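K.L.:
Attaching a predicted model along with its sequence, questions to come.
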Amino acid sequence: MDIQDSSEYNEQPLMLPPSPGTFVDREELIQHVGEFAVSQGYVVTIKQSKRDRVVVLGCDRGGVYRNRRKPVDESSSECSRRRKTGSRLTNCPFEVVGKKDDGLWVLSVKNGTHNHEPLKDITEHPSARRFNEKEVLLIKEMTDAGLKPRQILKRLRQSNPELLSTPKHVYNVKAKLRQGNMTVRNYKSLRPQKSAVRNNYLSVMEPSWRQRNPPRVPNLIGGRFVDSQSFASIDVINPATQQIVSQVPLTTNEEFRAAIFAAKRAFPLWRNTPITSRQRIMFKFQELIRRDIDKLALNVTHEHGKTLKDAYSDVLCGLEVVEHACGLASLQIGEFVPNVSNGVDSYSIREPLGVCAGICSFDFPAVIPLWMFPVAVTCGNTFILKPSEMDPGAAVLLAELAVEAGLPNGVLNILHGTNDIINAICDDDNIKAISFVGTSTAGAYIYARASAKGKRIQCNIGAKNHAVVMADASVDATLNALATAGFGGAGQKCMAFSTIIFVGGFTPWYHVSLSLAFIYSTF
């Protein structure tokens, strides 16, 4: 083995820092950094904090060991009897900073490097021996009942065999509770049950929105899927079984501002990213859609109710738009005309607008989001997507694939809700353009409200197809086509026709009309 190969073999595993982002409050920021650090094989602590303004988090192995004992002559007997002390501190330079800006907490990485190896198993760390809030409450109750620490620990291990704490830790908790130095409410735990795997971007602990039953659909803000702080939600119903598939939160105003802030913050860097680099992400995105098309189609069927075959068509139609976005480089070319007048050249360039938004209808849960954000972000814009509250799952799955494909944090954000979020999108001055698909009434309202703010807006509204039947049309083929086109998806889609025009007279098609009437009465 040569020297180069040996150096590559002995290279230390990389411990990644958390990505910069925005958070609703200080506690959410600290929790995110802590969970991400555990997934990378290190632990963070609070180094400095001004509660309402800034918090500095560093690696727990930062700093140096200071021997505060009096120096002793090495030749003396006292020196030989003294226990040799060790320290985990390596003066690790890792440091991230959270600052409050305009009501939101912004995370930035001051130094993302470490000078030590990651933990092979996070349970080796002392913090893994802490108790969680529920266990602290049980310790308090059992202490009041007169149980001793070993008895308390034995009962705790009956409910959690993986508990690593010792009687000493129970003594410490009892002492702090007795002295009033610790309350159950603010006592935070860190006891993951999995080994820390380097370069794992997923949190060790399942996010709260996945733990609920039924699951609660998350927002995507600044590259993170987060559970909304709102207590209000809407049930997503499977039309076939009438069972609750998931719950959609009504996003709060603070979360809306956080998403706008994240999109606005990501725009300068994203617009300066070469178009070829943005295209590569779309190439990867369409590859991931093909990989997970079964999962996407099944979600559309469960939430919307259309047949599985129709759901596949929904995803494939949207995939065509992503494929189109893969070739946008040639469409971004401007124009140049020299000497249009004496000493005057004329040229035009295409530039991204900034933060754009999309408001989706429920009839095509996959294709409508794919109409909107792939083209917008490939052109250099950042995007706020509001899926339909009736079937938001496909949009969230697509967002997960977009993030996996490499879309940077803040470029795509997803917010759920109803009228309040739509009004906020129309009124916010940071949003430069809006795309909407839906009913005529809603489209007219959105167009009037958004255009009054000077936004660019396109509204695809009130679509209803018409069928034209020629005199020489095949009866059987026509009947099958009319039934499918008129009643596919129970007729609840913009392409379902409501009018049939017979060219050459209606009489030859009288029996067809009777068949259609029968279909109308039995569907």
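P.N.:
Alright, I've got the coordinates.

K.L.:
Please make it C-alpha for all contacts and neighbour counts, starting now.
P.N.:
OK.

K.L.:
show me what contacts G380?
P.N.:
G380 is in contact with F267, W270, R271, N272, T273, I275, R278, E351, P352, G354, counting by Cα atoms under 8 Å, 6 or more residues apart in numbering.

K.L.:
which of those residues has the most neighbours?
P.N.:
Neighbour counts for the contacts of G380 peak at W270, which has 25 neighbours (criterion: other Cα atoms under 10 Å).

K.L.:
sorry, back to before: with distance to R212 and secondary structure as added columns, please give the contacts of G380 in a markdown table.
P.N.:
Output for the contacts of G380, formatted as a markdown table (distance: Cα to Cα, whole Å; DSSP: H, G, I helix; E, B strand; the rest coil):
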| residue | distance to R212 | secondary structure |
| --- | --- | --- |
| F267 | 34 | helix |
| W270 | 35 | helix |
| R271 | 38 | helix |
| N272 | 40 | coil |
| T273 | 38 | coil |
| I275 | 40 | helix |
| R278 | 35 | helix |
| E351 | 43 | coil |
| P352 | 39 | coil |
| G354 | 36 | coil |
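
K.L.:
another structure for you, compare them:
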Amino acid sequence: MPIQQKTKALSHFINGTKMEGTSGCFSAVYNPSTGEIIAQVPLASKEEVRLAIQLAKTAFPAWKKTSIGKRIEVLHRFRQLLVARQDELIQVICEESGKTFEDAKGEIIRGIESVDMAIGAPQLLKGEYSVNVGGDINAFSAKAPLGVVATIAPFNFPVMVPLAISSMAIAVGNAVILKPSERVPHSALLLSEFWKEAGLPDGIWTVINGDKEAVNELLENKEIQAISFVGSTPVAEYIYHTGTKHNKRVAAFGGGKNFMIVMPDANLEQTANAFLGAAYGAASQRCMAISGAIVVGKDTEERLTKVLKEKIVNLKIGCYKDPTIDFGPVISQQAKDLIIQYIDGAVAEGANLVIDGRNPSICETSKGFYLGPTLINHVTPDMQIFKEEVFGPARIILGVETLQEAIDLINNHELGNGVTMFTRSGRAARKFQEEIEVGMVGINVPIPIPVGYHNFGGWKRSKFGEGHMFGPDQARFFTKAKTISERWPDEAENTTSSFAFPSNSDTTLH
């Protein structure tokens, strides 16, 4: 769609200052709640990305040599700004993503958890030391930052994900280049202001706005040492294979098909309430959102469907400015159209519409990208809506006869991000947690996303690479280890050459 001339043009953030784009290419930024264009974001050329990388590379050595204590002081000040200016950040998140105020606030709180984890980096950077491993030799290890690293963030968490995949990288001494989603650029630019005010040296935090051209330059440029990505599975796989082909360390987090197993002994009132928030919160635009319920037992399936139907019809959608809404719009008209295609396809394949959200009443008064909550049952594993991630408020119900059948359905699915189970049986819960092949598991927990000091990451095609988001593994991902063996011989000591392979019986190390 052509960009209105009156909309403001945004910038990049390079070497500590806002820089206007020079490529001449722009993308429209929408307010999903109104359907209006609110800005135009520049799409960086390869040359602009290369300049940003070079400036980050120039800034890196000084930051690497900065003491860990001084680096952590910057993170402390950055955290204080996140708290002090959270209302401003919430407003930006809501306007460009359509989230509710409470949802945006929750995102910021989870992002701060990542900063807290990064503030604890000194504990994670400590090496090991061994005295007299042989021949008066001491051995020790040290961790060093990688250099310039890149993070590519999605639209659905414009603050939490950038903080989760960059805070530790900065704390351990790297220079970070963030490529945010071109749909939500305002949040990244506001974070840039916070980093600047906190005292982060110029060039250590960079924001490059762009599309695939910018991403490919980050993936292929030899100066980029590592890539972290959050987004859809097809793109995550592309990021992983392209990045590793160019000898980069890559952690690429893809999509999820996150099921809630409901056992016959579950409290259905509690289960239904948990399902509503976990399934429809943020218009279901979360990689950890519950995609559907796999219900054990026909009677339980019927009862849960009835309870859910009664509750879903009372959910309210609308603009984030209305404090009474439960969730807002999806991110774009294209996203809305795709979700409707999934719903139409499920009906054509024989599924049953329990609640149809394709024509919510708000669409009559707003041009926003709204979809009401949709619930579909009589779904089977061969249907497209079961196989693929649906990034919007269309959720499904499947009925099975046994817990084992439910576990097998999930284990056979190509995605393995998150899964949860509602039951009162410890024995069933133990079987579930031991046998399920999914990276993040919940028991009577609606969304099993770990807190910031535990590692986050799915299995199978939900994650590519060995890195994690959140948790102590981030320090490992963004550093490289060096092992030193040292000996200080007496000046009067007589030594001779040895051609044997060194061992701990040697008096010297050759």
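P.N.:
Yep, it's here. This one's a predicted model, so the numbers in the text were calculated from it and none came from an experiment.

K.L.:
before we move on, back to that, save the contacts of G380 of structure 1 as a markdown table, and put in distance to G410 of structure 1 too.
P.N.:
Below are those laid out as a markdown table (distance: Cα to Cα, whole Å):
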| residue | distance to G410 of structure 1 |
| --- | --- |
| F267 | 8 |
| W270 | 9 |
| R271 | 12 |
| N272 | 15 |
| T273 | 14 |
| I275 | 18 |
| R278 | 14 |
| E351 | 19 |
| P352 | 16 |
| G354 | 12 |
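
K.L.:
residue in structure 1 matching N15 of structure 2?
P.N.:
By TM-score structural alignment, N15 of structure 2 lines up with G222 in structure 1.

K.L.:
And for A28 of structure 2?
P.N.:
Per TM-score structural alignment, A28 of structure 2 is aligned with D235.

K.L.:
Its match: what's it in contact with?
P.N.:
I244, V245, S246, Q247, V248, M390.

K.L.:
Just the residues you listed: which are in helices?
P.N.:
In helices, defined here by DSSP state H, there are no members of those.

K.L.:
Now, of those residues, which are buried?
P.N.:
Neighbour counting with 16 or more other Cα atoms under 10 Å marks I244, V245, S246, Q247, V248, M390 as buried within the contacts of D235 of structure 1.

K.L.:
Out of those, which is nearest to M470 of structure 1?
P.N.:
Within the buried ones among the contacts of D235 of structure 1, the smallest distance to M470 of structure 1 is 38.4 Å, found for M390 (Cα to Cα).

K.L.:
Against Q247 of structure 1, how distant is the closest one?
P.N.:
Per Cα to Cα, to the nearest Å, M390 of structure 1 is found 10 Å from Q247 of structure 1.

K.L.:
overlap in contacts of the two?
P.N.:
In contact with both M390 of structure 1 and Q247: D235, V236, using Cα under 8 Å, 6+ apart.

K.L.:
counterpart of G199 of structure 2 in structure 1?
P.N.:
Mapped onto structure 1 by TM-score structural alignment, G199 of structure 2 lines up with G406.

K.L.:
so the match of N15 of structure 2 makes contact with K264?
P.N.:
No - checked against Cα atoms under 8 Å, the pair G222 of structure 1 and K264 is beyond contact range at 10.1 Å.

K.L.:
So for the two, which residue has more residues nearby?
P.N.:
Neighbour totals were compared for G222 of structure 1 and K264, and G222 leads with 27 against 20 (other Cα under 10 Å).

K.L.:
Distance-wise, check that one relative to A450 of structure 1.
P.N.:
Relative to A450 of structure 1, and taking Cα to Cα, G222 of structure 1 is found at 24 Å.

K.L.:
Q229 of structure 1: neighbouring residues, count only.
P.N.:
Residues near Q229 of structure 1, counting by other Cα under 10 Å: 13.

K.L.:
Then T206 of structure 2?
P.N.:
By the criterion of other Cα under 10 Å, T206 of structure 2 has 27 neighbours.

K.L.:
And for Q86 of structure 2?
P.N.:
16.

K.L.:
Also the one 4 residues further on?
P.N.:
Look at I90 of structure 2: counted by other Cα under 10 Å, it has 22 neighbours.

K.L.:
Aligned to it, what sits in structure 1?
P.N.:
Using TM-score structural alignment, the partner of I90 of structure 2 in structure 1 is A297.

K.L.:
That match and C317 touch, don't they?
P.N.:
No - A297 of structure 1 is beyond contact range of C317, at 11.9 Å (criterion: Cα under 8 Å).

K.L.:
Surely R350 of structure 1 is in a strand?
P.N.:
No - read with DSSP: H, G, I helix; E, B strand; the rest coil, R350 of structure 1 is coil and lies in no strand.

K.L.:
which SS class is L191 of structure 2?
P.N.:
helix.

K.L.:
Can you give me the distance of it to M421 of structure 2?
P.N.:
Taken as Cα to Cα, the span from L191 of structure 2 to M421 of structure 2 is 37 Å.

K.L.:
Which of those two has more residues huddled nearby?
P.N.:
With neighbours defined as other Cα under 10 Å, L191 of structure 2 and M421 compare such that M421 has more, 26 against 20.

K.L.:
Next up, the contacts around that one.
P.N.:
M421 of structure 2 is in contact with M260, I261, V262, M263, A429, F432, G442, I443, N444, V445, counting by Cα under 8 Å, 6+ apart.

K.L.:
again, but for M160 of structure 2
P.N.:
M160 of structure 2 touches E107, I108, R110, G111, I112, counting by Cα under 8 Å, 6+ apart.

K.L.:
Show me what E223 of structure 2 aligns to in structure 1.
P.N.:
Matched by TM-score structural alignment, E223 of structure 2 corresponds to N430 in structure 1.
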